[in-house]
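Chemist: sequence plus the predicted model coming up.
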Amino acid sequence: MSDKDYVKEKHDADASVRVATADQKYYDPSQESIWTRLGLNARSYTRAPGLTDQGVTHGQANEDAEGRPASANILQKKMKPRHLQMIAVGGSIGTGLFVGTGSALRNGGPAGVLIAWSLIGLMLINVTQALGEMAILYPVSGGFYTLTERMVDSSFAFAMGWNYVFQWAVVLPLEITVAGTTVQYWTGESVPIGAWITIFFAVIVIAAMFGTLGFAEEEFWSSCLKLSVVIIFIITGIICISGGGPARGAYSEYTGGAKWQNPGGFANGFKGVCAVFVTAAFSFAGTELVGLAASETPNPRESMPGAVKGTFWRITIIYISSLTIIGLMIPYTEPRLLGGSGAAASPFVIAMLDAGLNGMDHLINATICISVLSIGLSCVYAGSRTLTALAETGYAPKMFTYVDRAGRPLYSVLFILAFAPIAYVNVADVGSTVFDWLLALSGLSTLFTWGAICMTHIRFRAAWKAQGHSVRELPFKALGGVYGSWFGVILIVLVIVAQFYIALWPIGGMDPDGMAVAEGFFKTFLALPILITFYIIGLIWKRKLPYRAMDIDLDTGRKSWLTVEEMDAYHAERRLAPWHIRLYRTLFTSS
């Protein structure tokens, strides 16, 4: 029997199994009352009847080829295409862009900032393309973690899954604290920071009660605000640089690229560029959430391609354009950038204050406040969904598989929320020291996550080819293919090497006694030994070696079963559309 005949026979056998399971009765969350689905009554907190009650184990497909439920995970499919689009385009815009770019500009200069953000952005385009290719074909609970567990290695997935959970668990109290310091831009210290922490903690808890729908709606509207404000800033910045600013401000005359001449484009040469990379990565953290959201979207095939392609537009229009404006308006020697961590140190706020545009600084500050709350809710969403997936695959206590009738992984949400009170350490004198070390736990976590996605895609493509499949069968193909994923892995390794270099030879020179250098080194690389420790624990626990390409499961949870001929016919039909529709599909939606 040829490989092609074997694949066809296996496809027919699997199809018969899917038809047989169609006769089973499934729990339909849409039949619950609106109050239950919104999580606003007592019934919503009871466990949703899953397929485990009918003998089907966790980890199976979220839907079969005909779209019937086929998973023990009853996470409700409440996300609409508009939600997914905004999560991809504006979901991760927060303190990394609005505030973190201040320290990046100080260390790397405007040229260093553009180089770092452009390279990280190019790598991230490949990461999201690879994730989109797999998530559309396998819209499984747990996103990239579940795919890594299947395609690469159980021990590696165990390490990456817990790394991802703790990354968001640690970022949550940080974001709550930043929200409090942002409000102090208006109130000063007349209201204690502890009071603001309590208020913002309560807001996140209330929003989390609404489950997926609460997260999706909050992300949609907050992303609309963030995108609108950044676009207003870009347009305003162009006018100011061209000399159209108010007479009372610093931009009543044309300035152009003067600040690239004096003080210059690079703040600390090559070392300065290296120092900016992690800040750039932090500003993009959360982009991979579209992969998690795919399992809670009714039709990932229709909504995911547009969300994935939206990453390109976000990077080019939002990040690169706004950072170019910042570099043209603010010199890296600006003293207000030094040592600042709150809204007052935001280059966006500083630029508008210098321009003499009264009220713009308050609008940007309010946007920063909403942004950090948005990222805080993303922490709860991403951490809880990944923890539930860990439990489903046996790498976390089984209690975390509990999903209630409102579609919330209840115990997983409570676990992540339990980290929020750590924010109160900022009330004590040692608060900043404690926070520095907590952040060190997730210092390189974002890069590790993206590297895991690239490696998973490489293994998926190897298995797809080894088992007789063609890339023409894929409903969505990553733009850079497997080469884009290799580019991502190589660039991530280079960034980690650059951080090693900066940790040992920091900007400003060596400390006489070496203590500051040693402390900075461990803060930078603390996440690496923790990741290795988790991998060793997973290896000893499960005693599983990396999978061979021929042994990788490509069928469980697979959404599309179309043959090469059927996919060719589908694309041929779409090529008959008018040119302007084809162009729109290429740029913004599915191809």
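Modeler: That came through fine.
Chemist: contacts, neighbours, all on C-alpha from now
Modeler: Noted.
Chemist: so what's residue 478 up against?
Modeler: Contacts of residue 478 were listed using C-alpha atoms under 8 Å, 6 or more residues apart in numbering, and they are 126, 129-130, 132-133.
Chemist: please repeat the previous calculation with a cut-off of 7 Å.
Modeler: 129-130, 133 (C-alpha atoms under 7 Å, 6 or more residues apart in numbering).
Chemist: got another, please set it beside the one above:
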Amino acid sequence: FWTDVNPSVWIVTFVLLTLVVGLSFVRLFGEVEFVFAVLKILLVVFLVVLGLVIDLGGVRGTPPVYFRYWRDPGPFVEYIATGHWGRFLGYWSVMTGAVFSFAGVESIAMAGAETRNPRKAIPAACKNVFIRIVLFYMLAILIVGMLVSSQDSRLDRESGDATQSPFVIAASAAGIPAIPSVVNAVVITSAWSASNQSLLAGTRVLYGLAVKKQAPKIFLRTTSWGVPYACVFLFMTFSLLSFMSLSSDAITVFWWLVNLTAAGVLVSWISILVNHIRLRLAMQKQAIPITRLPWWNSWTLYSSYFALFMCIIILLTGGFAVFTKGNWNASNFVSAYLDIPLVLAAYFIWKFAKKTKIVALADIPLQRAFERADQKYESLAS
């Protein structure tokens, strides 16, 4: 978007900044994410208010829009097919992008081991995330649907920059030229925030695997303040993929990475849900009351089954377009489904090589785990 500066300068700058945050105290990560969260919240609030002003005709020379675009042409766009089925496919085709947008919400728990009092901090953080999603995501989507027609040709441009944002399109139509730069600035900081979260989550998972002897010992190496620097350096090598955006097909590469990331996120969520379901079933099997958990509710077992079903369906249909007539594309197929065989291969190779077995629900040492957690909590409280 800001073409007066070579894109490689921005890439190198943010890669180095991410490396600095990744090697620093986890407290610095928390402070940086707090600042980014405030910036994103302020941007969303600003855009929502601006959108309402434009929609209600508050900008001189711009007539009110209200819910005009909800009636004509309507909120859903036909994709591949026509009629109701085509509109459903149009809705379903954005699921991968939606998953990509929510990637990282599970990273809250990743920092639990480095949190002073996770029994209080993690539930509070989860509640804040839920409130932000409901208030800001849903409200912003509502306003976007009111501002711009679903058939606006500017939404289909392959620029991939801030000018493609519905808020920017509406602001430009209302004669407010400064909005694209504001949106682009916050989007860049949000991208940096996402890289920080991904680095934190990835390095902690890899370190945990090394602790369990499921990854090479070299990844156990940490700084004097406890950061697994070997894991950080490994993950930072993948940041070099960002230089692929310098090619003429940058937008195509971007969607490949979106598909790969979304599939990886779904695999991660599926693993989390399976473990949560087994935890609840094991507690029932061993007659351990749910109140032993520091944060719980009675319906999560059922919601976990539903979420697991939805994650599997979205994962399996993420690249459905390539199976329709005339839309086969090998690169899109690979980017949508590569993660599945990789994960299954890693799982079964380890299982057969180490001859591991799935632990029966009655044999999972939950009581000992709860006792150790209680002892740690009491030591922190004293």
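Modeler: That came through fine. The structure presented is a predicted model; accordingly, all values stated were derived computationally and were not measured.
Chemist: for the contacts of residue 478 of structure 1, which one is nearest residue 358 of structure 1?
Modeler: residue 129 (41.3 Å; C-alpha to C-alpha).
Chemist: quick check: that closest one touching residue 479?
Modeler: Yes - under the criterion of C-alpha atoms under 7 Å, residue 129 of structure 1 makes contact with residue 479 at 6.3 Å.
Chemist: the two: which is more packed in?
Modeler: Neighbours were counted for residue 129 of structure 1 and for residue 479 using other C-alpha atoms under 10 Å; residue 129 has more, 27 against 15.
Chemist: what strand or helix carries the more buried one?
Modeler: helix 100-137 (DSSP states H and E).
Chemist: corresponding residues in structure 2 for that helix?
Modeler: Alignment note (TM-score structural alignment): helix 100-137 of structure 1 is unmatched in structure 2.
Chemist: residues making contact with the helix or strand just after that helix?
Modeler: For helix 100-137 of structure 1, the following helix or strand on the C-terminal side (DSSP H and E) is helix 144-151. Helix 144-151 of structure 1 has contacts (C-alpha under 7 Å, 6+ apart) with 157, 161, 291, 389, 453, 456, 459-460, 552-553.
Chemist: among those, which lie within helices?
Modeler: Members of these lying in helices (criterion: DSSP state H): 157, 161, 291, 389, 453, 456, 459-460.
Chemist: could you flag which of those are buried?
Modeler: 157, 161, 291, 389, 453, 456, 459-460 (16 or more other C-alpha atoms under 10 Å).
Chemist: columns distance to residue 474 of structure 1 on top of the contacts of residue 478 of structure 1, output as JSON lines?
Modeler: Listed next are the contacts of residue 478 of structure 1 as JSON lines, based on distance: C-alpha to C-alpha, whole Å:
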{"residue": "129", "distance to residue 474 of structure 1": "13"}
{"residue": "130", "distance to residue 474 of structure 1": "12"}
{"residue": "133", "distance to residue 474 of structure 1": "8"}
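Chemist: neighbours of whichever residue in structure 2 pairs up with residue 537 of structure 1, just the number please.
Modeler: Matched by TM-score structural alignment, residue 537 of structure 1 corresponds to residue 349 in structure 2. When neighbours are defined as other C-alpha under 10 Å, residue 349 of structure 2 has 12 of them.
Chemist: how far off centre is whichever strand or helix holds residue 349 of structure 2?
Modeler: Assigned by DSSP H and E, residue 349 of structure 2 belongs to helix 339-354. Its chain's C-alpha centre and that of helix 339-354 of structure 2 lie 24 Å apart, by C-alpha atoms, centre = their mean, to the nearest Å.
Chemist: which helices and strands does it pack with?
Modeler: The contact analysis (3 or more C-alpha pairs under 7 Å, 6 or more residues apart in numbering; DSSP states H and E) places helix 339-354 of structure 2 against helix 250-285.
Chemist: next SSE after the helix it packs on?
Modeler: Following helix 250-285 of structure 2 in sequence order, the next helix or strand is helix 300-316 (DSSP H and E).
Chemist: mean shift between that next one and structure 1?
Modeler: In the superposition against structure 1, helix 300-316 of structure 2 averages 1.7 Å from its aligned positions (mean C-alpha distance after the TM-score superposition for structure 1).
Chemist: by how many degrees do that helix and helix 339-354 diverge?
Modeler: 110 degrees (axes from the mean of the first three to the mean of the last three C-alpha atoms, to 10 degrees).
Chemist: and helix 300-316 of structure 2, what other elements does it pack with?
Modeler: helix 250-285.
Chemist: repeat that for 10 Å
Modeler: helix 95-102, helix 250-285, helix 330-337, helix 339-354 (3 or more C-alpha pairs under 10 Å, 6 or more residues apart in numbering; DSSP states H and E).
Chemist: let's check: the centremost residue of structure 2 is which one?
Modeler: Residue closest to the mean C-alpha point of structure 2, counted by C-alpha atoms, centre = their mean, is residue 103 at 0.9 Å.
Chemist: residue in structure 1 matching that residue?
Modeler: Taking TM-score structural alignment, the alignment pairs residue 103 of structure 2 with residue 285 from structure 1.
Chemist: do the same with residue 219 of structure 2
Modeler: The alignment partner of residue 219 of structure 2 in structure 1, by TM-score structural alignment, is residue 400.
Chemist: over to residue 65 of structure 2?
Modeler: Matched across to structure 1, residue 65 of structure 2 falls on residue 255, judged by TM-score structural alignment.
Chemist: and its match, how far is that from residue 119 of structure 1?
Modeler: Distance from residue 255 of structure 1 to residue 119 of structure 1, counting by C-alpha to C-alpha, to the nearest Å: 28 Å.
Chemist: same deal with residue 224 of structure 1?
Modeler: From residue 224 of structure 1 to residue 119 of structure 1 the distance is 26 Å (C-alpha to C-alpha).
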